[in-house]
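Asks: Can you look at this prediction? I've put the sequence above it.
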Amino acid sequence: MNNKDIDTPDGHSFGDLQLPQLSATLAKFYCVNGKSDMNLIADCLQCKKSYSASTKATSNLVIHLRRVHKVQYADYETMKAAEENNKRESCASHSPQHKMTSFFKTKPLQENKFRTNYIKQRSMVKKLLDSIACDQLPLSIVESKTFRALLHEAEPRFVFPSRTTLRSSLLLQRANDIKSQLIKEFENLSLIYLTLDLWTNQKMVSFLGVTVHFISSSWELKSRVIACDQFEGRHTAVNIVTAYEDVVTKFGIRGKVRKVVADNASSMVRAFDICLPGLYGNEVKNESIKENGDIDNVDILEEELDLNEVLALLPPDRSSCFARTQQICIRDAFNDPSVRSSAIATVIHKCCSIVAAIRRSTVAAPFLENIGVSLQAPNATRWNSQLTMLKSVLKDVNGVNSAICLLGSCKNVQELKVVEIAMLKEVVQISDAFQEAMSQMEGENMVTLSCVAPVVFVLEHSLKLFMESKPTYCLNLANALQSSIKKRLHPFLDRTDVIAAAVMDPRFKLSWLSCEEMKMKNISKIVNLIILQSTQLSLKNTVQERKFFMTVNTNQDEADMSAKRPRLFAYLPPAGKLNVSPSTSDTTAVKAELNSYLGVLAFDVNLLRYWQENKSFNILKPFARNILGCCATSAPSERVFSKAGNFYTPERAKLGPETFRALMIIKCNADMI
């Protein structure tokens, strides 16, 4: 079409007007063919289609090339890049124009740095916080030039937070995030178990440690630390229960705590031995009437308060720490007059003096180290550390005696005699089972409550075998240990939850009991406990309606049977079918399922995996998950204090309580990070 043949709206032809021009690059692909209002009309030289564009915005023309004519679009991009390059070279050939910044002194710009809310920046800050807490690094690490250079080499765009921001904001926010995750996790649980303990550091500042334990729906044993807070005031029962209430309220677990495991301190016992008036019969009601002087107040209390709500306010049951009780059991035996006045006590005291003298010597200690002997110093509060000391001495008695000779004129100890060595060997022999039991009960990330009852019987069995061997020196010690076990450890056998946990452990079941009458008596207790807990967990209908006798599923159990077992439990009968008489009464679902479960003993199995993969015991399975989540000792709380002690070093004497609490929450719940 000729431009002269086109008329404008006002009657003028384009021959009288000058058409706008495209860039030199686009002109090779389009031909301007007219003008409409403020836009121009260009025809594509390839497809002859017309497109509207302006002299300042030609994106329509470029988009058409990119979508329809890809080859021509590639040529366009190449030509455009060459055109821009020519412009830059042309500008560089002329004298550069001065900028305003050349006349002022300015700070260097932080180019290409992450913004605060950028995902990568937030992720790196979180990892930095986790590293500081878990590796117990000082907060001043963010001011270290070498550390900053290291991270700058890894990620130059990362912006370091200041030490003040780290302490006052970021650490607290990270701890609150973990706390929110814990609260959300606890919402899905019907019951949990706690361990609680008190600790005082070198600066005489007290701390309360609280840990939570449960078995998840995927049958994983979980341990969470919810408190390592500074404890103010005296260690009285009122202060302890007040601090406990604050912790459980913050995490929303009031009413879910089934049991608290703590030591046997009198204040700890009284803290969880509190009851409300009017709830436990006439005896407590009468005491409340005497205090209040008005019986109507008690009646109003019973009528207005919901019983479930009141029970949720009561402290949970307290359980003694089995490891601490075992420690007291051994201490009582060694403090028995017949043992304390014997030659055994003298030899042990002499052995402690030898170890102390050699460890202080600059000649004897390197001598033993060169021959591969390391003497372990005893700990006054840990009996098993004293046994470890005796074993380290007996490892190479000749070397120890040679080291004593190297002490020279300064020595105040004598070499060990043959009779004394024989005494020490008997002490180690009788105490070895107690040390192995202690290690078993204080294990981390393992079910411990199910081991309590078998361990008590194992200790009595080991003492029986020792006395049958007719010892020469430690007969009085063996008798003292037997009496102490009956006094200290036998009360654990009266607890139904301890018996039930042992039975729900497929490695033990009832194999640790030899008396058939005791087996049936304990089975009856466990059945009642299962029905009680089933009622509390709204499973009463399931237990009452389903009455059937399950056949023994021996295929899976017999496939897992193995004679492998730790030396501590070697006295138990071999794996295989057990002789458990069925109940002669009417077989309910619980009794039938329990008798079916007790039919086969399989020791070398993973306890939690056994219940996770088992599909036969629909009533026992939730009961086992609830009962096996409880700890037998307060060792988890003590491990928390071990970590806390590493934070309170002389270099970190000014660590604030809020910062310390945040660091401990992050470090002790590292598996949630």
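Replies: On my side now, so go ahead.

Asks: make it CA atoms for all contacts and neighbour counts henceforth
Replies: Noted.

Asks: which residues touch the helix or strand hosting W199?
Replies: Under DSSP states H and E, the secondary-structure element containing W199 is strand 192-200. By Cα atoms under 8 Å, 6 or more residues apart in numbering, the residues outside strand 192-200 that reach it are 206-214, 256-263, 629-631, 633-634, 636-638, 641.

Asks: now that strand, how far from the chain's geometric center?
Replies: Its chain's average C-alpha position is 14 Å from that of strand 192-200, according to Cα atoms, centre = their mean, to the nearest Å.

Asks: Walking through the stretch 551-673 of the chain, point out its strands one by one.
Replies: Here the stretch 551-673 of the chain has its strands, by DSSP state E, counting those that start in this stretch, at 576-577, 600-601.

Asks: just so I know, which of those lies nearest P378?
Replies: Evaluated over the strands of the stretch 551-673 of the chain, closeness to P378 peaks at strand 600-601, with 40.1 Å, by Cα to Cα.

Asks: next, the one to line up against it:
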Amino acid sequence: MTSPPASSIWIHFQIAQDENYANCNLCLAKISRGKGSHTTSAMWKHLKAKHLSKFQELKGTRSPSPVLPPASPSTSSPLSVSADLASEDDDDPAPDEVASVESPASMCSPAPSPGPAESSFTQSPFKLPPVKRKIVPPPSNQWTMAAFLDKTQSFKPGDKRAKTVTRLVADMICKDNQPLSIVEDRGFRKLLNHLEPRYVIPSRKHLAEKVIPQMYEEVKTKVEDLLGKNNFIGLTTDMWTSTSCDDYLSLTVHFLDENFQYHHLCLECIPFPEVSHTASAIETFITTTLKDWNLSQKVVCVMRDNGPNVVAALQRSPFHHLPCLAHTFQLVLKDGLLNKTEIKDIMSSCRSIVGHYKHSSKAMKTLRSAQAKLNTKPRRLIQDEPTRWNSQLHMLARLMEQKQAVLLSASDLNFQVDLTARQWTVIEEVIRILDVFDKATFVASSSQVTISEIIPLVNSTIRALQTFKSSVGSVQGFRNDLLASMRRRYHSVESEKFYALATLLDPRFKGNVFFNRENLDAAKSTLAIEITDLSMQVEDADLCTSTQGLVRDTSQTSTEQQGGHSMWSYYSQLMVPSSNSSEQSCRLSPEEEINAYLAEPLLQPSSDIFKYWKENKKYQNLRKLSKKFLITPPSTVISERLFSTSGNIVDRKRSTLDPERVRMLVFLNKNLP
């Protein structure tokens, strides 16, 4: 191999195995030297473009520093300073940073030998103070060798960066209901390898047996800590059977934290071991689970469906329980359709029409063509489901919306739409009735709604049915049967303690939505009793605190008695004084506090009732009771949504998942932030 020419550029380069190339020692780049006649021009350009600081260092030392020529007594040469010298304000330079100052003449020709007349100047040449050269820092995007090597090596076991990526992968699997086998999919592995080549993707077994159980324990601890800070919780429960025929029981807790934030947390989605869903087995399962979580004494109310075994199970338990509004509406509508043959026949005909279009691609294309001709929205028809009454409403409403398109396409298909003008009228009026129930169910299904909405929803539905009039006998009879069923199933809605107190504590409704004045007065009396019981509990707690330690002087002030601490009078001086209204309300009797609260104007329907109680500290007793009676939702929809998640997890691709693993995945899906 030919030795490199004597040039300072070779400090940072070395000839490659192919002599036509040179390797950069700084970034390992391969630079061409040219073929035949080798040059260093490309290497200088690379150094200047990629390693500017090294380029500047070499440019300052490429040729030996010239010697300053002696000064002529008759003439003097102007002095020039190199452009890369720093200003005089910089600090004193290091010895190796000192630069020479040279005249233009000396830069072009060697210095002449000094003559006799110049000897004095040669022995004592003119010297300028040293000027240091400005040091240019390397570019921020320039890698060091250590950083470059680090980027080419895989993360070591236990590396924090690898643990972070693994945790994010597991988090994605849990929150997005992805199968554990996604870590084996080629596309996913290719994506991660592109984003972080150093990351070694863990196996499915590692995620299932180590990472996810660890995440479950961490999140469970956080849920336990959060529940431990609250004295009252509401509960919803439901049962579900997976595609692999495994039974699960769900328990979802609802509560307000210290900041009046409304929470819904999945407590358990537990594999149900019993073969038969008996009331005894369900009751034992619920009570045991709540005992394991130390929540048995905190349950205020349980919202459940109307299944006979669930009802019987909770009747055996010590917990107060109420029926789900949505399930009860399902039973009400079933009662209304029980003896209405005409409406049943219309439903059957509509079901057949929709089924024809759903199962024929030709009919579907013809319907789209008719929709385009009529300039109507190109929507599909909806097939109803027997277990969901609102699906019947959606089927009828969509069919009525697409009536003209259906009739036009049916004539092109020679398909007989077996509905008379009277039957279309019946459909239109049945939609009006069902829409009342649909709107009420929609409100009750919101995640921010509580049982304070039950009395307003029930009474407004009854009022809407009372005012509904129809000229069609079967529709009027349908309305009468619905009204009778509502009154029978909700005959005691205003006298139910939890419904009544929750409605009173809702600043949007208070007592204005009660039909019966006696029920309102009874609810106010019950609320006053709750305030008295709450005050007695606080006094008992204060008494236990004050009797601990030394005996106190009975002449102490009221503020000292409340605090139970000799320093209380000093602490009270640091506190912001309460407003007059607040101080006055503290001295009100329970009845006076309730009447003062009820006398205030109602909030707007869209107002946040939890924000109201967070900010309103005037009625302290009612504020505390709001955390007890405003936490239970009006339906079990939240628990049913839990099983929608479970269905996504235990799908056909993952039907063999272990029930315990399903439990963890559902828990993490609902409780991960």
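Replies: Alright, I've got the coordinates. Treat the numbers as computed from the prediction; the structure is a model and nothing was measured.

Asks: Give me the TM-score for this pair.
Replies: The pair, once superposed, lands on a TM-score of 0.68 when counted by TM-score structural alignment, normalised by the length of the first structure; 489 aligned residues with a Cα RMSD of 3.0 Å.

Asks: quick one on the thing from earlier: and the strands of the stretch 551-673 of the first structure, which is most packed in?
Replies: When you average the neighbours per residue for each of the strands of the stretch 551-673 of the first structure (mean count of other Cα atoms under 10 Å), strand 600-601 leads with a mean of 24.

Asks: Kindly check the end-to-end length of stretch 331-344 of the first structure for me.
Replies: 14 Å (Cα to Cα, to the nearest Å).

Asks: Would you mark the buried spots in that stretch?
Replies: Using 16 or more other Cα atoms under 10 Å as the test for burial, stretch 331-344 of the first structure gives R331, D332, A333, F334, D336, V339, I344.

Asks: can I get these in JSON lines with distance to S514 of the first structure?
Replies: Converted to JSON lines, these look like this (distance: Cα to Cα, whole Å):
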{"residue": "R331", "distance to S514 of the first structure": "29"}
{"residue": "D332", "distance to S514 of the first structure": "28"}
{"residue": "A333", "distance to S514 of the first structure": "27"}
{"residue": "F334", "distance to S514 of the first structure": "30"}
{"residue": "D336", "distance to S514 of the first structure": "31"}
{"residue": "V339", "distance to S514 of the first structure": "32"}
{"residue": "I344", "distance to S514 of the first structure": "34"}
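
Asks: Give the equivalent position in the first structure for S411 of the second structure.
Replies: Mapped onto the first structure by TM-score structural alignment, S411 of the second structure lines up with C405.

Asks: So its match versus V419 of the first structure, what's the distance?
Replies: C405 of the first structure is 19 Å from V419 of the first structure, by Cα to Cα.

Asks: Over to E83 of the first structure?
Replies: Going from E83 of the first structure to V419 of the first structure by Cα to Cα gives 103 Å.

Asks: Could you do K70 of the first structure as well?
Replies: With distances taken as Cα to Cα, K70 of the first structure is found 101 Å from V419 of the first structure.

Asks: try T388 of the first structure
Replies: Counting by Cα to Cα, the gap from T388 of the first structure to V419 of the first structure is 20 Å.

Asks: Now do S317 of the second structure against N390 of the second structure, distance only.
Replies: Applying Cα to Cα to S317 of the second structure and N390 of the second structure gives a distance of 32 Å.

Asks: Could you check which of the two has the larger neighbour count?
Replies: With neighbours defined as other Cα atoms under 10 Å, S317 of the second structure and N390 compare such that N390 has more, 21 against 15.

Asks: So for C405 and V419 of the first structure, which sits in the more crowded spot?
Replies: Remark: of C405 of the first structure and V419, C405 carries more neighbours, 15 against 11, as counted by other Cα under 10 Å.

Asks: what sits against that one?
Replies: E415.

Asks: If we use 10 Å, what do you get?
Replies: By Cα atoms under 10 Å, 6 or more residues apart in numbering, the contact list for C405 of the first structure reads A364, G399, K411, V413, Q414, E415.

Asks: Just give the nearest non-adjacent residue to the first one, would you?
Replies: Of all residues beyond its chain neighbours, the one nearest A364 of the first structure is A403 (4.8 Å), with distances taken as Cα to Cα, 6 or more residues apart in numbering.
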